[in-house]
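**Q** No letters, just coordinates:
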């Protein structure tokens, strides 16, 4: 159970979508309202990359060659998106000096956000929840946060 103070922001995100929800209610009876929504098109890696994996020779006179791991374009885009929404969170936090923040994201995205958040944002975080809730309606997100 997460207590959401009045006017606190609940960030719900993953690698493709981020919601900034504001509690217009109080801690006992939260009422989350959508403040901002960010969506990012991120097709699968095979849709983004067309090249075969590269090859590297071990030595100039050797016939030994090995494959180079393919680039995971999908993962790179998720990381880039996490940085973009972390910057948006920073702008929001800086515009309202008393804003407290609750972060809800799947474990990998949560780790990306932790490293991308500015120290000012990190100081305002009062709770974290490692769940994937971006596909849920706001009412269900409230229920998940309340326990």
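**A** The structure has been received and is ready for your questions. These numbers were taken from a predicted model, which means no experiment stands behind them.
**Q** alpha carbons only for contacts and neighbour counts from here, please
**A** Fine.
**Q** On the three-state scheme, residue 88 is what?
**A** Following DSSP: H, G, I helix; E, B strand; the rest coil, we place residue 88 in the helix state.
**Q** second one coming, line it up with the first:
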């Protein structure tokens, strides 16, 4: 049974913002307190690229084609998730939490899973694939609590 026990770290993130919250009560009436907030400015790709795409002359015939352009906006999203996984490792290694609930979109969860150290994954009690970073705190508490209750019912 997955419960939001006292002291559980809840990290709600998307690809540009992360909220680190600690549950200060129990699973019956969660009270999440924001202890850290991180945001990263990630402008659209069109604002991050300045050059035209590279061109290549075909060696046979008269064709010209363009190289695929790097999507810097998407790269930054992946880098943010990887950096977050590293921060969680440092926190886990320093004994800052024993239980972790991750709340993020499936894409962010996927990148984080690839980057997370075993010391962090061993502390994960639940993953919730939702984007809640722009929700008010009381809604986050309710949604996380309801999702965990649903996981317990399904088990």
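**A** Structure received. Given the structure is predicted, the values throughout are model-derived calculations rather than measurements.
**Q** for residue 113 of structure 1, helix, strand, or coil?
**A** Taking three-state DSSP, the label given to residue 113 of structure 1 is helix.
**Q** so who does it touch?
**A** The contact partners of residue 113 of structure 1, by CA atoms under 8 Å, 6 or more residues apart in numbering, come to 82-83, 86.
**Q** what about structure 2, which of these hold up?
**A** Here is what carries over to structure 2 from these, by both residues aligned by TM-score structural alignment, their matches' CA atoms under 8 Å: 82-83, 86.
**Q** Turn the contacts of residue 113 of structure 1 into a markdown table, columns for distance to residue 55 of structure 1.
**A** A markdown table is the format used below for the contacts of residue 113 of structure 1 (distance: CA to CA, whole Å):
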| residue | distance to residue 55 of structure 1 |
| --- | --- |
| 82 | 31 |
| 83 | 31 |
| 86 | 36 |
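**Q** Which one of those residues is nearest to residue 4 of structure 1?
**A** Distance to residue 4 of structure 1 across the contacts of residue 113 of structure 1 (CA to CA) is lowest for residue 86, with 20.0 Å.
**Q** Without its sequence neighbours, what residue ends up closest to that closest one?
**A** The shortest distance from residue 86 of structure 1 to any residue other than its chain neighbours is 5.3 Å, reached at residue 117 (CA to CA, 6 or more residues apart in numbering).
**Q** How many residues are close by that neighbour?
**A** Using other CA atoms under 10 Å, the number of residues around residue 117 of structure 1 comes to 20.
**Q** rewinding a little: closest one to residue 135 of structure 1 out of the contacts of residue 113 of structure 1, please.
**A** Nearest member of these to residue 135 of structure 1, counting by CA to CA, is residue 82, at 17.0 Å.
**Q** so that closest one sits right up against residue 111, yeah?
**A** No: at 9.7 Å, residue 82 of structure 1 does not count as touching residue 111 under the criterion of CA atoms under 8 Å.
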